[in-house]
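Participant: Dropping a prediction and its sequence here:
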Amino acid sequence: MKNPALLPVLVLASVAACAGGRPAADTIVTNARVYTGNPARPRAEAVAVKDGRILFVGPAKEALRHKGAATAVVDAGGRLVLPGFMDSHVHFVSGSLNLARIDLAGTKTVEEIQARIRAHVAANPGTGWVQGRGWMYPAFPGNMPHKALLDAVVPDRPAFMRCADGHSSWVNSKALALAGVDRATGDPPNGRIVRDEKGEPTGALLEEASSLVAKFIPEPTPEETLAALRVGLEEAARRGVVRVHGLGGEFEALDLFARLRDEGALTVRMTVAMWVDEPGPDEADWKAYDEARAEYNGEWLAVDGVKLMLDGVIDSGTGAMLDPYEGQKENKGKLFWAPEDYMKAVAAFNARGIQVSTHSIGDAAIRLSLDAYEAGQRADAGRDVRNKIEHAEDIAASDIPRFGRLGVIGSFQPFHANPEPGWIGSWIAHAGPEREQRAFAWRAVLDGGGRLAFGSDWPVVTIDPWPALQVAVTRRDLDGRPEGGWLPQHKVTLAEAVHAYTLGGAYAMHREKDEGSLEAGKLADLIILSQDIFAVDPLRISKTEVVLTMVGGRIVRDAR
């Protein structure tokens, strides 16, 4: 007769190991077409997972040898399995809050914009602020909105509609009056109140001028923000995003992310940068960063690096350019930092081994960033800081090779290059024909030895990576226009684009040893797709749905 006292030990042993002494997996994903992202073994049939990490990647028969009594087997149904995607530029708090506001994304006419606002107001009566986001300049006469168009649908409540790019706002007369903004109000240092021929504000506010009104909008409570973050996490999991680089708003909400982490509700890994404004870090900034870095440094939530904002956007003529905007002889945009302050700040951060991510869109801002990063290399004492340039939408030809030479990461958002006229029209008009030729030059940066990390800048565009992936490989809008692609010399291959969303993102966040590809020992972050993006017409990539998302071996979305 067996000793009853030994039965629990025998059961545990059968669960923990399989025949031949192999460790038993917690989960095995099999009957799959696995694209590993690992050049040494690019394809596989199955993935075995244990304790949140990948135990085995390879043939299904061998993977099933890790099946124990308690192993869950996920039948992928012959579908494509990829490493989970990383979004290398998000604003997760504002993106999550925006999900409950008026969505103006994709609108092409004033009438369409007004219809969406009107429907929201009818469904949400009251006296409070009406907020939305997503309009783009070409929808309006003269490429700029006017308060009269908003007054027509919201006459009795303050209304605040952010442009998709986040750099301009459109407000109604009620909002201007509440904020006390009138013809006597001066422009802030890094912003402009658009005015009519009589000097009256038109309701369009550029860059920091938006804050003149935005500061009167009540801040959401912590509980409201937490509720929004839960919805945002669901959205990210639905789209197959497993890690994000938070570059504005997340640092101030670290306590809320920590609360979600401690509840086991944080289903997206977070790398968080601290935002620093001109003239650069003071003692309070250093203290805040050091304390946050010491407290938040785990696999799920980590503070790593800083974010600097160097210029505006080309669409509204606020991006810093080397030469005047097309048809605007006096306008080269503006740097938001004094160059000497910016250079000093980058050197100070790099000297402490801190990564700098700089918003630089115009060619003048990009050049200054490259100059500062080159100087920063002399200060970093060989530390592997991996500085990033965010957006880099119009790089001067002579500066393109510097990305590779200096080891600077090009952090691009492919869907920002969507060539749909309602989205890109103002950009092209302001840049002019010569500068247009180097728009969103992903291919040139890559060919010059540079590294790419792809993302969204959510809520500028959707966090959904699949439309962006389609644009990256076709340079055509979602309707397939223009034939042959807009500046097709800048498109990348599908394998290169997937790399920029996986290992490229992991490298940019100093996570490539643990994440970004499906290899034994790495964290078990993977997705199962509805279609094989390597086999379908590239113009159908945007139709991809995520069937299953796994993060750390835990299934956080299952739509099978």
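Facilitator: Alright, I've got the coordinates.
Participant: Going by C-alpha atoms from here, please, whenever you check contacts or count neighbours.
Facilitator: OK.
Participant: So which residues of the stretch 401-550 of the chain form helices?
Facilitator: Per DSSP state H, counting those that start in this stretch, the stretch 401-550 of the chain carries helices over the ranges 421-436, 442-447, 465-474, 494-501, 503-508.
Participant: I'd like those helices as CSV, with distance to L518 and mean neighbour count appended.
Facilitator: Putting the helices of the stretch 401-550 of the chain into CSV (distance: least, Cα to Cα, whole Å; neighbours: other Cα atoms under 10 Å) gives the following:
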stretch, distance to L518, mean neighbour count
helix 421-436, 36, 18
helix 442-447, 23, 20
helix 465-474, 19, 26
helix 494-501, 12, 21
helix 503-508, 10, 26
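Participant: Next, format those helices as a markdown table and append distance to V57.
Facilitator: As requested, the helices of the stretch 401-550 of the chain are arranged in a markdown table below (distance: least, Cα to Cα, whole Å):
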| stretch | distance to V57 |
| --- | --- |
| helix 421-436 | 42 |
| helix 442-447 | 29 |
| helix 465-474 | 25 |
| helix 494-501 | 18 |
| helix 503-508 | 17 |
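Participant: Put this next to the first one:
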Amino acid sequence: MLKLLCNADIYTMDRSNPIVENVLVENGKIVALNVDNKIEYQKVDLEGKTLIPGLCDSHLHTVMYGSELDKIDLSAAKSIADLIELGKNHIEDKDLKKDDWIFGWGWNQENFEEDSLPTAKDLDEISKNYPIVLKRECRHVLTANTAALKAAGLYKKNIANKRVYKDEKGNPNGVLCEDAQKLILDAAPKTTVEDIKNYIIDASKKYLEYGLTFVQSDDLADSSISFHKTLQAYFELADSGKLPLRYNLQLRLTNEKDLKEFIANYKTGNYNDYLTLGPLKIWADGSLGARTAALRESYNNLDSAYGELLCSREKMENLVKIACENKMQVACHAIGDRTIEQFVEIVESMQEEYTDNLRHRIIHSQLADYQLLKRMKATGINTDIQPAFTASDWEIVENRIGKDREQQSYLWKDMIDLGINTAGSSDSPIEKPDPIWGISCLVSRKDELLKPEFGWLPNQKVTVQDALEIYTKNGAYNAFVEDKFGQIKPGYKADFSILSQNPFYVKEDKLREIEVCNTIIDGNLSK
């Protein structure tokens, strides 16, 4: 059946043909634009709304997001007392079993009256019986109560790991950061394949509500399950036709053994129309909020506090080399300038030996200054940014790195102007998987309270056109599917997002109010 999508403002993201009157769709593909209406066409009247290519989130964590939908949301906590109250309320509301663990997420000590990290002693006030694990909003830090420490064999144990914080007696105080979190999480009940499938489905439903038709998801490094089982969950959903939208998996294989095992057993690229196995994902440093992003100069007002490289130069070189030998793209988590520079140097050093354009990517790139951006462009490195971080981070950046370095951070417009392919993402569940909010942050650089008044580093604001491309065609390019997705052109997949208002006609501060009315995937409305 030929479907004619019409009566809408239609923006194609194809700069040679930016606006069209209608779109003709058949068998899940776009077959023509600007056609005359015929009686045999099934007319889909969009009632004056705005139609754009399906929105893409180029980096998030689906399994984590899906698993947290029924966990304690601590983002509203303004003190440790609030955190304790939210935990107690959760226990009262839930019918917990004897062996259950309690998980929560979203606290941020920057919002607390006391501006200090919660400890096991604090969480013991919630419960001393149930193991409790509460993650900071960045997910790079967690706090566990005494019951969880005991379950993990860490209680009153002498732990040399510096990422396990200690009390005045030298014992673990419940706070663990970066990969040390695994010491606690490995003791928790194991996640099953069925659990993962349910998390993916639950998350997918939310993604569609936010207007997403294509996401690129980092899920393979869950500490409680092997990457084989995570892949099994995705394969089973894809094989049964139960993936509600399109997935590209970012393959966080944390060591050479796992990477070689993956290469021996799987093949990157297209699995089917709804699932693709994508780049090797390297997690190379921490977060700015937790002061664990690796910097070239010390954190502001601290001596010799440079953050942490979570992937040494030697390890990173070996992983990138193996990936290049197998024509595998690499996507590197890098927030701090020291980490970004290390990845750029490694890619630069391998350019002559490996000449394939693998479109390597840096995920985050928050503290890449202009000189680093120029090197990224020269080396062909693309990036996946999180525009919502401008809203949530702008008040802490100067505190973390000082005024001078602040001016050379979150340089979204410079990336675009230099010609770096820049894709938009949420890093969900770190931020909500809402591309409209991301587009608003790109254009206004203001937070939810419309602060600062003229936007943070306003010279880095981007146009509405660029913002839409960042969340459509640019994400497709980073995933090597720019010939199928991200634009409205004949031969492309019939994936679209339908918006309540035209973003080109909405004032900057009103972009956030645009609603997603529906999505279309393979020519079919999602609801």
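Facilitator: Received the coordinates, thanks. The shown structure was predicted, so the numbers you read here are calculated from the model rather than taken from an experiment.
Participant: Kindly provide the TM-score of these chains.
Facilitator: Remark: TM-score between the superposed chains equals 0.93 [TM-score structural alignment, normalised by the length of the second structure]; 518 aligned residues with a Cα RMSD of 2.1 Å.
Participant: ok, back up a step: just tell me which of the helices of the stretch 401-550 of the first structure ends up closest to A179 of the first structure.
Facilitator: Set against A179 of the first structure and scored by Cα to Cα, the helices of the stretch 401-550 of the first structure come closest in helix 421-436, at 28.8 Å.
Participant: quick one: the closest one to chain centroid distance?
Facilitator: Averaging C-alpha positions (Cα atoms, centre = their mean, to the nearest Å) puts helix 421-436 of the first structure 23 Å from its chain's average.
Participant: contacts for it?
Facilitator: The set of residues that contact helix 421-436 of the first structure without belonging to it, under Cα atoms under 8 Å, 6 or more residues apart in numbering, is 106-108, 136-139, 143, 314-317, 325-327, 394, 417-418.
Participant: just to revisit the earlier point, and of the helices of the stretch 401-550 of the first structure, who's closest to I409 of the first structure?
Facilitator: Taking Cα to Cα as the measure, the helices of the stretch 401-550 of the first structure were each checked against I409 of the first structure, and helix 503-508 came out nearest at 6.9 Å.
Participant: circling back to that earlier point, for the helices of the stretch 401-550 of the first structure, which one sits closest to H91 of the first structure?
Facilitator: H91 of the first structure lies closest to helix 465-474 among the helices of the stretch 401-550 of the first structure, at 15.0 Å (Cα to Cα).
Participant: roughly how far apart are the residue nearest the centre of the second structure and N382 of the second structure?
Facilitator: For the second structure, D427 is the residue whose C-alpha lies nearest the centre (Cα atoms, centre = their mean; 1.9 Å). For D427 of the second structure, the distance to N382 of the second structure equals 17 Å [Cα to Cα, to the nearest Å].
Participant: and if you look at L2 of the second structure?
Facilitator: Using Cα to Cα, which is the criterion applied here, L2 of the second structure is 37 Å from N382 of the second structure.
Participant: Check G336 of the second structure too.
Facilitator: From G336 of the second structure to N382 of the second structure the distance is 16 Å (Cα to Cα).
Participant: ok, back up a step: sort out which of the contacts of helix 421-436 of the first structure are buried, if you could.
Facilitator: Of all the contacts of helix 421-436 of the first structure considered here, the ones buried according to neighbour count by 16 or more other Cα atoms under 10 Å are 106-108, 136-139, 314-317, 325-326, 394, 417-418.
Participant: which among those residues gets closest to R438 of the first structure?
Facilitator: D394 (5.9 Å).
Participant: what about the alignment partner in the second structure of the closest one, is that helix, strand or coil?
Facilitator: Taking TM-score structural alignment, the alignment pairs D394 of the first structure with L367 from the second structure. Three-state assignment for L367 of the second structure (DSSP: H, G, I helix; E, B strand; the rest coil): coil.
Participant: Apart from its neighbours in sequence, what residue is nearest L367 of the second structure?
Facilitator: In space, not counting the residues next to it along the chain, L367 of the second structure is nearest to S409; the distance is 4.7 Å by Cα to Cα, 6 or more residues apart in numbering.
Participant: can you check W283 of the second structure too?
Facilitator: Counting by Cα to Cα, 6+ apart, the residue nearest W283 of the second structure is H333, at 4.9 Å.
Participant: can you tell me what part of the second structure the strand ranked longest in the first structure aligns to?
Facilitator: Counting residues, the longest strand found in the first structure (DSSP state E) is strand 301-309. Aligning strand 301-309 of the first structure against the second structure (TM-score structural alignment) gives residues 275-283.
Participant: Settle this for me: S369 of the first structure is touching N387, isn't it.
Facilitator: No. Proximity of S369 of the first structure to N387 does not meet the contact threshold set by Cα atoms under 8 Å, at 9.5 Å.
Participant: From the rest of the structure, what touches stretch 323-336 of the first structure?
Facilitator: Counting by Cα under 8 Å, 6+ apart, the neighbours of stretch 323-336 of the first structure from elsewhere in the structure are 190, 278, 309-312, 317-322, 365, 429-432.
Participant: same deal with stretch 343-360 of the first structure?
Facilitator: By Cα under 8 Å, 6+ apart, the list of residues contacting stretch 343-360 of the first structure from outside reads 279-281, 304-312, 319, 366, 369, 371-373, 375-377, 379-381, 383-393.
Participant: Map A209 of the first structure onto the second structure.
Facilitator: Alignment of A209 of the first structure against the second structure is given by TM-score structural alignment, with A180 as its counterpart.
Participant: what's the burial count for that match?
Facilitator: Counted with other Cα atoms under 10 Å, the burial measure for A180 of the second structure works out to 18 neighbours.
Participant: follow-up on the earlier one: regarding the alignment partner in the first structure of the residue nearest to W283 of the second structure, which helix or strand does it belong to?
Facilitator: When the structures are aligned by TM-score structural alignment, the residue of the first structure matched to H333 of the second structure is H359. Secondary structure here is read from DSSP states H and E; on that basis H359 of the first structure sits in strand 356-360.
Participant: In terms of secondary structure, what does the next helix or strand after that strand contact?
Facilitator: Tracing the chain past strand 356-360 of the first structure, the next element assigned as helix or strand by DSSP H and E is helix 363-379. Taking 3 or more Cα pairs under 8 Å, 6 or more residues apart in numbering; DSSP states H and E as contact, the helices and strands that helix 363-379 of the first structure lies on are helix 339-351, strand 356-360, helix 400-406.
Participant: Appreciated, that's everything.
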